[in-house]
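Student: What follows is a predicted protein model with its sequence.
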Amino acid sequence: MTVPFTPDRPDLVRRLRAAGCVYAEDEADLLLDAAHSATALSELVDRRVAGTPLEHLLGWAEFCGLRVAVDPGVFVPRGRTALLVDAAVALAGPAPAVVDLCCGSGAAALVLAHRLAPRWLAAVDIDPAAVACARRNLAALEVPVFQGDLFAPLPTRWRGRLDLVIANAPYVPSDAVPLLPAEARQHEAPVALDGGPDGLAVLRRVIVDAARWLAPGGHLVVEAAERQTDALCAELTAAGLLPTVRHDDDLDATAVTARRPS
């Protein structure tokens, strides 16, 4: 006779809260749904208490209302990046040509594929693990995911013809990376976090190339820290792009958009 699996939810919540999980009740329910035996639950909880991101344990993250697969080691999409996606959607015209740089799991491209009707949509990442994950998320939509450094792997025929480029590039200053939560610095690829001495090293390269890859009237949309916006806008202006800053207090998020003049 099989003994029913009857987990102690209150004890699970207490363990998660003691480990510093802010949303312990919600996490407990998700872990209970994912585990089909006491042994499996015990393993999941032990790993969560030890600091493994919940999304890596579940194998997915919720982003903008969609469930996105997230493999171990791959950057977990943050809720704040919804502002970047919303800003991009607001700027997109009909049937845009869109590229998602530093795509990670492909979460933003997945949402844009559903919200827009792009004539082209592609994603790019330099990390092989991220590329494999993004390809899995975007396969059903037949969205190509290129492995390489920013614009480098894209077909050259797209240069000067992109209507929308988004980039959730790394923007954490190098000396601040050790101060990130352990979930990020121990379980996500450093290349997805470290933005160089002032956090803008990768974004500067995105800006310079975007000025060449965008069509006249096209837009670049990037995520950044609020304290970086003055420097970022100066870089965009120097590249001949016209910047605008958007901030959302509820999401604690900042997005910078920039248009290539017609």
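Tutor: Here it is on my side, so go on.

Student: C-alpha from now on. contacts and neighbour counts both.
Tutor: Fine.

Student: Please enumerate the strands of the stretch 1-150 of the chain.
Tutor: Counting by DSSP state E, counting those that start in this stretch, the stretch 1-150 of the chain has strands at residues 60-63, 66-69, 97-101, 120-125, 145-147.

Student: so which of those strands gets nearest L241?
Tutor: strand 97-101 (17.5 Å; CA to CA).

Student: ok now the closest one, how far from the chain's centre?
Tutor: On the basis of CA atoms, centre = their mean, to the nearest Å, strand 97-101 sits 14 Å off its chain's mean C-alpha point.

Student: before we move on, what about stretch 145-154?
Tutor: The answer for stretch 145-154 is 16 Å, by CA atoms, centre = their mean.

Student: Give me the contacts around it.
Tutor: Residues outside stretch 145-154 that contact it (CA atoms under 8 Å, 6 or more residues apart in numbering): 101-102, 122-128, 131, 134-135, 206, 209.

Student: biggest separation within those, which pair?
Tutor: Largest separation among the contacts of stretch 145-154 by CA to CA: R135 and D209, giving 24.1 Å.

Student: Compare the two (neighbour count), which wins?
Tutor: Neighbour tally, R135 and D209, criterion other CA atoms under 10 Å: the higher count belongs to R135, 19 against 16.

Student: Show the contacting residues for the more buried one.
Tutor: Here R135 is in contact with G106, V143, P144, V145 (CA under 8 Å, 6+ apart).

Student: Let's have those residues in JSON lines, adding neighbour count.
Tutor: Putting the contacts of R135 into JSON lines (neighbours: other CA atoms under 10 Å) gives the following:
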{"residue": "G106", "neighbour count": "31"}
{"residue": "V143", "neighbour count": "19"}
{"residue": "P144", "neighbour count": "16"}
{"residue": "V145", "neighbour count": "28"}
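
Student: Presented hereafter is structure B, for comparison with structure A:
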Amino acid sequence: MPPRSPLPPSSPRSPSPSSGDAVVAVLRAAGCVFAEDEARLLLAAARTPYELAALVDRRVTGEPLELVLGWAEFAGQRIAVTPGVFVPRRRTEFLVEQALAQAPDASVVVDLCCGSGAVGLALAAALGRVELHAADVDPAAVRCARRNVTAVGGHVHRGDLFEALPGHLLGRVDILAANVPYVPTAEVGLLPAEAREHEPLVALDGGTDGLDVLRRVAAGASRWLTPGGCLLVETSERQARAALDAFTQGGLTARPAVSEELYAVVVIGTRARKGA
């Protein structure tokens, strides 16, 4: 799937295109940067000319391509996404890569603030047989995540961060991945319209400095991690130092990982092993 290409909020409506060239032309006129790639996907998804026109119309009026198609490509997996759910970003694949490098033999994985469950599904697909738990406070996200993670034997829970998790996971988690919201409240209005208008605020707004949820996760993670287990959270470059401090205050040994290619920053915290 091509990178997300935001459309202007006043994009023109589709004149019922019926051919590939016509779809490309309509998408390009609407400001879609990856018109050819998106046209190919829309043509493949539509079963009739009427359905194609409806899909194109949804796209040119500003709906994210992933929601129009009903799926997003993430870490080699096709992730079901539904309206009102955060769409997984390509940069978050870096978090998955770092988790696998940190704990290649993980047997218990938790995807906190799971959204669609994309991170948990990607980890389970790479690790093989794992005990996977995903959790989110948003009921729409929980419903969507169930569509994705139950296919690999995963369990989905609804609740506020660790309150959602079953008690038998205490001290057993090898990988705790938390794709928390980290946009400062005052900057939410600066996000692309696709995010502001189609994704839940709870998945975007991280509080005054963007780190409210991250701090809560960092403070509670060590109780859930097994010795040597790791917590991974995505953040921004300018927030990384404060995020590292939060991890350290939570009793974790913390370090940053940076991907310049994906413009991604992940903070990794590890619980000390016994006797270390």
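Tutor: All right, it came through fine. Predicted, not measured: the structure shown is a model, and the values here were computed from it.

Student: just to revisit the earlier point, quick one: the strands of the stretch 1-150 of the first structure as JSON lines, columns for distance to T52 of the first structure too.
Tutor: JSON lines is the format used below for these (distance: least, CA to CA, whole Å):
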{"stretch": "strand 60-63", "distance to T52 of the first structure": "13"}
{"stretch": "strand 66-69", "distance to T52 of the first structure": "16"}
{"stretch": "strand 97-101", "distance to T52 of the first structure": "26"}
{"stretch": "strand 120-125", "distance to T52 of the first structure": "23"}
{"stretch": "strand 145-147", "distance to T52 of the first structure": "26"}
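
Student: For whatever residue of the second structure lines up with L110 of the first structure, which non-adjacent residue is closest in space?
Tutor: Here L110 of the first structure is matched to L121 in the second structure, going by TM-score structural alignment. Leaving aside its sequence neighbours, L121 of the second structure sits nearest to V149 (CA to CA, 6 or more residues apart in numbering; 5.6 Å).

Student: Which position in the first structure pairs with the one you found?
Tutor: Counting by TM-score structural alignment, the partner of V149 of the second structure is L138.

Student: So its match sits against A108, correct?
Tutor: No - using CA atoms under 8 Å, L138 of the first structure makes no contact with A108, being 10.6 Å away.

Student: out of these two, which sits in the busier spot?
Tutor: A108 (26 against 21).

Student: surely that one meets D100?
Tutor: Yes - at 7.3 Å, A108 of the first structure and D100 qualify as touching, with contact defined as CA under 8 Å.

Student: if we can go back for a sec, tell me the spacing between the match of V149 of the second structure and W158 of the first structure.
Tutor: Going from L138 of the first structure to W158 of the first structure by CA to CA, to the nearest Å gives 20 Å.

Student: Could you do A18 of the first structure as well?
Tutor: 51 Å.

Student: Neighbour count for these two, which is higher?
Tutor: W158 (15 against 12).

Student: moving C-terminal of the lengthiest strand in the second structure, what's the next helix or strand?
Tutor: Secondary structure of the second structure read by DSSP state E shows that its longest strand is strand 225-235. Later in the chain than strand 225-235 of the second structure, the nearest helix or strand by DSSP states H and E is helix 240-249.

Student: That following helix aligns to what range in the first structure?
Tutor: Using TM-score structural alignment, helix 240-249 of the second structure pairs with 229-238 in the first structure.

Student: Likewise for stretch 206-217 of the second structure?
Tutor: The aligned range for stretch 206-217 of the second structure is 195-206, by TM-score structural alignment.

Student: measure the matching stretch end to end?
Tutor: OK, stretch 195-206 of the first structure end separation, CA to CA: 12 Å.

Student: how many neighbours does G167 of the second structure have?
Tutor: Neighbours of G167 of the second structure (other CA under 10 Å): 10.

Student: To which residue of the first structure is it aligned?
Tutor: Checking TM-score structural alignment: G167 of the second structure goes with T156.

Student: check contacts around that match.
Tutor: By CA under 8 Å, 6+ apart, T156 of the first structure lies in contact with nothing.

Student: So which residues of the first structure form helices?
Tutor: Here the first structure has its helices, by DSSP state H, at 9-18, 24-34, 38-49, 54-58, 82-91, 107-115, 128-138, 182-187, 201-213, 229-238.

Student: need these in a markdown table with distance to P72 of the first structure, can you?
Tutor: Below are the helices of the first structure laid out as a markdown table (distance: least, CA to CA, whole Å):
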| stretch | distance to P72 of the first structure |
| --- | --- |
| helix 9-18 | 20 |
| helix 24-34 | 16 |
| helix 38-49 | 13 |
| helix 54-58 | 5 |
| helix 82-91 | 22 |
| helix 107-115 | 15 |
| helix 128-138 | 8 |
| helix 182-187 | 7 |
| helix 201-213 | 23 |
| helix 229-238 | 31 |
